[in-house]
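A.B. asks: give me the fold of what follows.
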Amino acid sequence: MNDTVPGLVRRAAQEFGDALAYSMDGRTLTFAELHDLVRLTAAAYHQQGLQPGGRVVLWAPNSIDWVVAGLAVTYAGGTLVPANSRYTAHEVADIVDRTHATLVVIADGFLGRTQIADLRELSPAAPILDLADLAGLRAGTRAADLAAVEAAAYAVTPDDIADILFTSGTSGRPKGVLSAHRQSVAAAEAWSAVGEVTSADRYLVISPFFHSYGYKVGVLVGLVHGCALFPMATFDAEAALELIEAERITMVPGAPAIFLGLLESPAFPGTDTSSLRFANTGAANVPVTLVERLQRELSFDLVITAFGMTECVVATMCRRGDSDETVATTCGRAIDGMETAIADPETGEHLPAGREGELLLRGSQVMLGYLDDAAATAEAIDGDGWLHTGDVGVLDDNGYLRITDRLKDMYICGGFNVYPAEVEQALARLDGVVDVAVIGVPDARLGEVGKAFVVRREGGPDAEAVVAYARERLANFKVPREVVFVDALPRNLGGKVLKTELRSTS
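C.D. replies: Down below sits the predicted model:
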């Protein structure tokens, strides 16, 4: 079936065959070759004990091997659990434990780290495979393993769970978001329909594959339309510009910081960007001037902003013909199959156009729920099927959404959501820290960065020690960039930290 991920892999091989599917670091792969490698890798997983329904954690940066390893999980009937490549072993060990992972596939050595050794120290029993060893395992697969995974691939249904993507929550612990195959495929189809994607497109994928925008609006889009993908493991403006010119790239989604990086690069004035046609941005407010520069200086014909979240990957998008101001100041209107509403956060009453309140989403893209957390699922999705996003927004008379604030304390650093509660819980374990609160503050390059307000005991850690402790336990985008020591945190009568007061001093 084409509404399952294995179905997309098979159909892409049949329909696009010898067309280029991937190109990265001098290596290329056609859609037919991709299918063959996915089948063999799935057979290797089966030989290692993966059965339909089993979960596989994939901890690696963007690469062709990531794509093969990830797609092979669902081809074997399993559930893909991507882990942020910048997570620490502490964070990944928690995911491995909570998903009861059958296998953990790791790209060892990314950013000079020792991921396998670090995880083995924390989770000695974890069934770890080095991503680099998969080629050897593929060579040892048997006909029986191939037959088993082909049967498993055909047995996958649209309602089976395809993936579990972890997103932090206000409780401070990441929550696993469950998505069915039909939802992951639909996200790719909806996004690419608005972006007018075809097999002629050449797609520079800067968004990480562990993120919904890299996987569902990246990898799966390529399978749906047969367009060639050019992934980057880490963003480098000069390298990206070189790829755009050399490979005649047509599509570049990314956070505003990505496009500003391209425009401000010393290499930009001498780069031919005339092949570019479609830019998709979001995750932060977009200046009108940036939209104009994308069209005028980077040659994009279609610039679209959108709103989505891990719990609902694609909710709203702008459309061709929307004004530059509309694209810059709104997140567009609901895509097909989705509804939006604004509700009074206290009473739950739905509000008319122009009134500010909590954004609610309902429709095909809303997650199935949170992994092993019925209470959090019920809190997020009400009895009428509305997902309570925690974002404050306004809908205009035409249904266009403008995000104005956040009910939650979440801020966005370089395109990634950061939930202060998780950072606060980590820092609270540092010896000498009495109390801590974290907020997001504006940053010209990353949009927002963390600022930690710390109450410490006499002789407690200095700012460098606080940051170093955070770096050991949290992904780098979660690490506060600034530490301020205070005698006490401002709190209301109920004991809640008054973060509005902290923001007013920043």
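A.B. asks: all contacts plus neighbour counts: C-alpha atoms, from now on.
C.D. replies: Will do.
A.B. asks: need the strands for the stretch 301-450 of the chain, in chain order.
C.D. replies: 302-309, 312-317, 333-334, 338-343, 357-363, 369-370, 387-395, 401-406, 411-413, 416-418, 433-443, 447-456 (DSSP state E, counting those that start in this stretch).
A.B. asks: please give the structure of this sequence too, so both can be compared:
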Amino acid sequence: MGETQIAALAEPFGSFPQIIAANAAALGSQVAMRDDDGELTWSELGDRVERIAARLAEEGFERGQSVAILGYSSIPYALVFLAAVRAGGVAAPLTTSASPDQLAGMASDSGAQHIFIDRAKLVELGEDCFAGMTRVVLDEDLDSWMAPEGTIAPAFDPQPGDPFNIIYSSGTTGTPKGIVHSHLMRWRQFASTAASWLESGLPVRTLASTPLYSNTTMVAFLPPLLAGGTVRVMRKFDVLRWLEFAQDDRATATMLVPVQYRRLMQEPRFDDFDLSSLQLKYCTSAPFPADLKREVLDRMPGALIEIYSMTEGGVVCLLEAHKFPDKLHTVGRPAPGSELKVLDDADKPVPPGEAGNLIGRSQTMMAGYKNQPDKTREGYWTDPETGEVWQRMGDIGRVDAEGFVELVGRAKDMIISGGFNIFPVDLEGELLREAEVVEAAVIGVPSERWGETPVGFVTLKNGAGDCEAIRERVNARLGKTQRLAQLHAIEDMPRSHIGKLLKTDLRAEAERRGLPV
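C.D. replies: Got it, this is the predicted structure:
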């Protein structure tokens, strides 16, 4: 099966459902998936995906229709995701942290007629939620709802432009935007990854500890299934549970976000666990401090690869941190097939080495935002000379002489104080040099004198430290225009479910504390 499978994955385009069905037939009793409650063999996975897809077809499900999923990561959740695609439809996982109004908006926007939901989430939202949709309780009704054992769903031959999934952005207000990915995009993203794992000859056993509604998680979910490996999905990240799973499963690959790496490094019992099977660790979704990368390289086995991109697509940068220890302050270089430009605010190229707005293009661009063509166009930049379409990355960065990309900050987070541009990442880096500081974030708050002025928030080791003394030491190392007006200690940084720092929450906290300055 190995060489044939690698050859199939090397094709310019292929069918996810057909490869997963072939793996199910060939691998039989081998374990395909684990969750907090148990495991599923490849034969069982293949059978249940077919039965869910068949029942959808019996209920009039049409090609290109969405299937909404809402709940914690589990085997039933993963089966519905795969079955939606197998049925010729679109997997539409909804964000568990969203408000009831946002969830209703996402479900409506997706066009789904079916919603698969955890009992706990249904209790939280109430029985009247998602009125008019066919509702299946994932952890109670799925087995009895699906078609009888052995049922095969109607044939589906995906075309490159067919939608594969909708990933909803982590919007803080209103209905998050639905980012549509095609079958071709997902194939280009993950078939080569699966092939490379098979070519290495190492067992493919991944540990996915971020939610299945997140694009981040797909790296540890879809490629191992294409490769005929084993995936464990965690209901919720817990440091000790993650360490136990990694050790007991002999996990060979994982995807973690920076805050998860930090919590692992802070665990007193970390060194008691045998992680020697780990061959490959990925990281994405949030800034990954250089000192944390260095500690992960020192203490965790295997390669460390940071991925920089957007759910929408654009440039993909890769940093093989284990190969470039002197470039840990960067996110690496554009991957093969990716291109990057750095533009000023007038959309003109900046000189080499200068910071500007990043735009990118690659073979893995979204099909667009669901039902929002205007928003889709707003995110693009079209080259006036060639007509090529590029994605605005929303980040400010610079490229060094060797092509490595250093992020300076989010464009929307840049502080303009007294006419000078201040990049929060520069100030955050200085704060992190202080021994007492564990995490740091800097925002701009309104100032009558300067227009905006930088204010910092930190978490402190053991919750102890003199913020004013820290601020004075840091300001002594900064330029006059960069200096922090205030510094505040908080217990925890506000983060999304996948570890993204929520500076909108910090701005709300600043307002609550009576800042502006």
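A.B. asks: tell me how the two chains score on TM-score.
C.D. replies: Once superposed, the chains reach a TM-score of 0.75 (TM-score structural alignment, normalised by the length of structure 1), with 425 aligned residues with a CA RMSD of 3.4 Å.
A.B. asks: deepest of the strands of the stretch 301-450 of structure 1, which one?
C.D. replies: Greatest average neighbour count among the strands of the stretch 301-450 of structure 1 goes to strand 312-317 (a mean of 27), per mean count of other CA atoms under 10 Å.
A.B. asks: so how far does that strand sit from its counterpart in structure 2?
C.D. replies: For strand 312-317 of structure 1, the mean distance to aligned residues of structure 2 following superposition is 3.3 Å (mean CA distance after the TM-score superposition for structure 1).
A.B. asks: still on that earlier bit, could the strands of the stretch 301-450 of structure 1 go into JSON lines alongside distance to Tyr213 of structure 1?
C.D. replies: Formatted as JSON lines, these follow (distance: least, CA to CA, whole Å):
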{"stretch": "strand 302-309", "distance to Tyr213 of structure 1": "9"}
{"stretch": "strand 312-317", "distance to Tyr213 of structure 1": "8"}
{"stretch": "strand 333-334", "distance to Tyr213 of structure 1": "17"}
{"stretch": "strand 338-343", "distance to Tyr213 of structure 1": "18"}
{"stretch": "strand 357-363", "distance to Tyr213 of structure 1": "18"}
{"stretch": "strand 369-370", "distance to Tyr213 of structure 1": "19"}
{"stretch": "strand 387-395", "distance to Tyr213 of structure 1": "18"}
{"stretch": "strand 401-406", "distance to Tyr213 of structure 1": "19"}
{"stretch": "strand 411-413", "distance to Tyr213 of structure 1": "15"}
{"stretch": "strand 416-418", "distance to Tyr213 of structure 1": "11"}
{"stretch": "strand 433-443", "distance to Tyr213 of structure 1": "22"}
{"stretch": "strand 447-456", "distance to Tyr213 of structure 1": "18"}
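A.B. asks: of all the ones you listed, which one comes closest to Ala72 of structure 1?
C.D. replies: Distance to Ala72 of structure 1, taken as CA to CA, is lowest for strand 312-317 among these, at 21.9 Å.
A.B. asks: that closest one: how far from the chain's middle?
C.D. replies: 13 Å (CA atoms, centre = their mean, to the nearest Å).
A.B. asks: and the angle from it to strand 357-363?
C.D. replies: 110 degrees (axes from the mean of the first three to the mean of the last three CA atoms, to 10 degrees).
A.B. asks: tell me what strand 312-317 of structure 1 is packed against?
C.D. replies: With contacts taken as 3 or more CA pairs under 8 Å, 6 or more residues apart in numbering; DSSP states H and E, strand 312-317 of structure 1 sits against helix 181-194, strand 302-309, strand 333-334.
A.B. asks: can you list those in CSV and add distance to Ala147 of structure 1?
C.D. replies: Below are those laid out as CSV (distance: least, CA to CA, whole Å):
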stretch, distance to Ala147 of structure 1
helix 181-194, 22
strand 302-309, 37
strand 333-334, 42
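A.B. asks: can you tell me the helix or strand for Met33 of structure 2?
C.D. replies: If you go by DSSP states H and E, Met33 of structure 2 is part of strand 31-35.
A.B. asks: output the contacting helices and strands for that strand.
C.D. replies: strand 38-41, helix 42-58, helix 75-86, strand 230-233.
A.B. asks: what stretch of structure 1 does the last one fall on?
C.D. replies: Okay, so that is strand 230-233 of structure 2. Aligning strand 230-233 of structure 2 against structure 1 (TM-score structural alignment) gives residues 228-231.
A.B. asks: what do you get for the longest one?
C.D. replies: Counting by TM-score structural alignment, helix 42-58 of structure 2 lines up with residues 31-47 of structure 1.
A.B. asks: mean per-residue distance, that stretch to structure 2?
C.D. replies: On superposition with structure 2, the mean distance recorded for stretch 31-47 of structure 1 (mean CA distance after the TM-score superposition for structure 1) is 1.4 Å.
A.B. asks: give me the buried positions along stretch 127-134 of structure 1.
C.D. replies: Buried residues in stretch 127-134 of structure 1, counted by 16 or more other CA atoms under 10 Å: 127-129, 131, 134.
A.B. asks: dump the residue contacts of the equivalent of Ala83 of structure 1 over in structure 2.
C.D. replies: In structure 2, the residue paired with Ala83 of structure 1 according to TM-score structural alignment is Leu94. By CA atoms under 8 Å, 6 or more residues apart in numbering, the contact set of Leu94 of structure 2 is 68-70, 103, 106-107, 167-168, 213.
A.B. asks: related to what we said a few turns ago, out of the helices and strands packed on strand 312-317 of structure 1, nearest to Phe110 of structure 1?
C.D. replies: strand 302-309 (26.4 Å).
A.B. asks: and the angle from that closest one to strand 401-406?
C.D. replies: Going by the same axes, to 10 degrees, strand 302-309 of structure 1 makes 50 degrees with strand 401-406.
A.B. asks: quick one: contacts for the nearest residue to Asp145 of structure 1 once chain neighbours are set aside?
C.D. replies: Of all residues not flanking Asp145 of structure 1 in the chain, Ala43 sits nearest, at 4.9 Å (CA to CA, 6 or more residues apart in numbering). Ala43 of structure 1 is in contact with 76, 138, 141-142, 145-146, 148-149, counting by CA under 8 Å, 6+ apart.
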